[in-house]
Structures are given as C-alpha cells and as structure tokens.
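> Fold the following and give me the result.
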Amino acid sequence: MKHFTLPLIACLALSACSTFDPYTGEEKATNTAKGAGIGAGVAAVVAYIANKDEDDIGKRNRRILQAATGGAAIGGGIGYYMDTQEAELRKQLRGSGVSVERDGDNINLIMPGNITFSSSKANIEQNFYSVLDSVVLVLKEFDKTLIVVAGHTDSSGSDALNQRLSVQRAQSVSGYLGAAGILNDRIESIGFGETQPVANNSTEAGKELNRRVEITLLPVTQ
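Here you go, the predicted structure:
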C-alpha cells in the first residue's frame, strides 16, 4: 500500500532546491543553508515520518482523504497539486520573512526566529499571527497534505532545555493551526532541539536563523 511520496535523500547541494527570497522576490539558493545544507530539516522530517507505523499512517491518510475536498487521493497529479500549492504560498507569504523551499514533492516553510518567538520563549509573537493566518488559508484550500511542524533552537543552553523548548514551539504553532480549523489528523509536531542548524551558532545572526519553526507539507496519496 502506498502512503506518502517522500524522497529519502536530502537536498544537500545548493542546486538541488529552489527557495523564494521574500525580500527581493527572487528564486535562489537560501542563505540560511550554510553549515547544514538546504533541505536538512526536510530530510529529518521525512526520516521521522518513515519510521512511523505503516498501519497507523494508512489509517490516518484515509481519515484525511475522507475529510478532504472531493474525498479522493491526488493520484498521478501530485507534482501539479504541490506546484499549485507552492505558488499560492509564495503569493500569500511574499514580504513576510518566510522562505518557501521545494524539495521534490514536499514543500518546506522556514520561519526564522526574528518573526516567530522571542529568545527562550515558546509563546507566538503577536506579529507572527498574520503570517500563520496566511498559511492557514492555503492549507484549507489544499487539504490533501500532511503538515509537520518542527521546532528548532540555537545551541545556547543545555541539550535537554533546547529539546524541550523546540517541542513547545512546535506545539504552539500546531495548536494555532488546529484552532484555526485545520484537521488535527493532518498535523504532526516534533522538536529537533539544536540538532539541525542551518547557520553558524557562533554568531548572533546565525543563532537567530537557527531559532526557527519549519512547516513541511507532504502530499497524501492514499
């Protein structure tokens, strides 16, 4: 039985993924990829999902599709479905500070620390609500995707503290999406602590980039 179309190889080369620059409108390799490589967060999410029980995944997929518009799997048009969703996300998030990254049939939204959470906090910043509301609009329209919300931290503090904080941040965003009307079956939240940096933790600018939330959208096929 097929479930998700999930590439198991990360986009570790700069040419492997395209990223939208919300400030210039250009499509280019992301600057935040220094150190860990583009798609490191996506690869970790894919590995996490791949390790889940297949029967549980299948049952959840069926619940998602039953609740989705039309009630049928995407079928052979996965690429087009994700292309259209990506274009709408780029439109909604232009100028928001969120990067839209494409990795195969998966879409990753990278939300850096300067727009999401204060340092050492898991409460959503007030100006981040409008960004999440824009994401919700697209998620409701394209309802045949699994949404994995991943929290990340910089290297300040202990491993245990950072792991707990990353989980709390992911849960804060997941809770907001659910409260906004997104089907709970579609939402997974996970914390990676400080293990998936995208920038150098030796600088304040790098730490701000590493303090982030990523929302990865994976197509549900059946």
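> going forward, measure contacts and count neighbours with C-alpha atoms only.
OK.
> residues touching the residue nearest to residue 208 when sequence neighbours are not counted, list them.
Distances taken as C-alpha to C-alpha, 6 or more residues apart in numbering place residue 113 nearest to residue 208, at 5.2 Å, with adjacent residues excluded. With contact set as C-alpha atoms under 8 Å, 6 or more residues apart in numbering, residue 113 has these partners: 119, 208, 209, 210, 211, 212, 213.
> Can I have the buried ones of these as a PyMOL selection?
Here is the PyMOL selection string for the buried members of the contacts of residue 113, based on 16 or more other C-alpha atoms under 10 Å:
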select buried, resi 208+209+210+211+212+213
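> ok, the contacts of residue 113 vs residue 177, which is closest?
Using C-alpha to C-alpha, residue 213 comes nearest to residue 177 of those, at 13.3 Å.
> Next, count neighbours for the closest residue to the closest one other than its chain neighbours.
Leaving aside its sequence neighbours, residue 213 sits nearest to residue 151 (C-alpha to C-alpha, 6+ apart; 4.7 Å). A count of nearby residues for residue 151, using other C-alpha atoms under 10 Å, gives 33.
> Here is the second sequence; please produce its structure so I can put it next to the first one:
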Amino acid sequence: MKTRIALLAATTGVFALGACADINGQPRQINKTEQGAIAGAVVGGLIGAGKNKETAVKGALLGTAIGAIGGSMLDQQEKALKQQITNPNIQIVNRGNYLSVIMPESALFATDSAAVGAAGQNDLYTIGRNLTQYPNSTIQVIGHTDSTGSQAYNQDLSERRARSVAGILTAAGVAQGRLATVGRGAAQPVASNDTVAGRAQNRRVEINIYPTK
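The predicted structure follows:
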C-alpha cells in the first residue's frame, strides 16, 4: 500500500512537471500557479490513494485544480501588492503556498515602541485594502525582535507589535476573524545579531497571507 501511494504521488508530480516545458520542449522554471497545481495533485492523490484507484485519480485531479487556483490567486495578489506598495523597504515574497509581506522596524515603529508611525499606518492601510480585495485568505501577523535585551521583554514587544499591526489592518477593513497574531521575540532571526545591520533585519513584522480556496 505504501509503495502504491508513493508511486501515485511521484507519478502525479512527474505528470504535472512534464507540462512545464516551452514550445521547443526545453525545460523552464515553473511559476507559482504550476507549483500550486503540482502540490495539490500530489496531496490529492495521496489522500485518495488510501481508498481506491478511482478515488485516487479523482483526488489528484481535484487537488490539481485547487492548487492551481490558489497559486494563480497568489500570483495576482503578489503583483497587485507590488504595484500598490511604494515603500522600497517592504518586501513581498511569494513562498509558493502563501505570500509574506515583510516590514522592517524602521517602516513601522520607533525603537522599543509598539506604536505604528504615520508612514507605517499608510502602508498598512494599503495592505489592508489589498486584503479586502482578495478576501479568500487568512492572515497571520508575526512580530520579531533582535536579541538585545531580555527574552521576556523581546517576547512581549514582539506580541504587542503584532497586535498593533493587526489592529490597523482591522481598521482598514480586514475582517478580524481572518487575522491571527503571534510574537516570536528573538527566536527566528534572519540575520546575525552580532552586527548592527543584522539586528536591523531581525526587527521586523511579517504579514503572511494563506489562501483558503
């Protein structure tokens, strides 16, 4: 049974990847829509394989469709966000199955503060309007700090900053039920805390957008 499941997953993935060539048959980099379709096909096939062959095929096909829709939506939303946000310090990263909007401390807060400045509020209202235009998603707001100070202080600051950002998104029209907040303190650095530049990168808020259909 495990062998058949693995074979189905592999076959589904290969089939989807096989379509990702240009008109001359040469390989090319797949886009996020295609990545979503492949992931959906594999997951759908794995679920269906636990039942019977027909169900497995249906699951793979359904998974392909759902994955492609999700990937296409992320591509569209990513493009819109990049057009709408003019602050060059804000990063928009398409992770394949979700979007991540990465806002450095300097775009939002004064040092050791959880109060969002005027420019940061404008950017968050822009993001909020985008989120209302693409309502089929849930949003996780994650606060991060550098390692300066105590662990307890950093944890509290990261939580307060995440809540402040989520509050502004709610004020911009995003349904509160779509939002969740979490603080990571200094636990998930993206750069070395041994340098000024590295600590600046670590002080950030990430707005992660997960499509629901």
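> Now the TM-score, please.
After superposition, the two chains reach a TM-score (TM-score structural alignment, normalised by the length of the second structure) of 0.67; 148 aligned residues with a C-alpha RMSD of 1.4 Å.
> picking that back up, for the residue nearest to residue 213 of the first structure, give its distance to residue 57 of the first structure.
22 Å (C-alpha to C-alpha, to the nearest Å).
> again, but for residue 131 of the first structure
Taking C-alpha to C-alpha, one finds residue 131 of the first structure at 29 Å from residue 57 of the first structure.
> ok, now residue 90 of the first structure?
Taken as C-alpha to C-alpha, the span from residue 90 of the first structure to residue 57 of the first structure is 29 Å.
> what about stretch 145-157 of the first structure, distance to the chain center?
Offset of stretch 145-157 of the first structure from its chain centre (C-alpha atoms, centre = their mean, to the nearest Å): 8 Å.
> Look up the counterpart of that stretch in the second structure, residue range please.
Mapped onto the second structure using TM-score structural alignment, stretch 145-157 of the first structure spans residues 137-149.
> Now do the contacts for residue 148 of the second structure.
Per C-alpha under 8 Å, 6+ apart, neighbours of residue 148 of the second structure: residue 154.
> can you do 6 Å?
If a contact means C-alpha atoms under 6 Å, 6 or more residues apart in numbering, then residue 148 of the second structure has no contacts.
> Then residue 112 of the first structure?
209, 212.
> what's the counterpart of it in the second structure?
That one, residue 112 of the first structure, aligns with residue 104 by TM-score structural alignment.
> quick one: its match and residue 199 of the second structure, what's the gap?
From residue 104 of the second structure to residue 199 of the second structure the distance is 11 Å (C-alpha to C-alpha).
> returning to that earlier point: residue 191 of the first structure versus the residue nearest to residue 213 of the first structure, what's the distance?
From residue 151 of the first structure to residue 191 of the first structure the distance is 5 Å (C-alpha to C-alpha).
> what is in contact with these two at once?
By C-alpha under 6 Å, 6+ apart, the residues touching both residue 151 of the first structure and residue 191 are 166, 167.
> Next step: the contacts of residue 113 of the first structure restricted to helices.
208, 209, 210 (DSSP state H).
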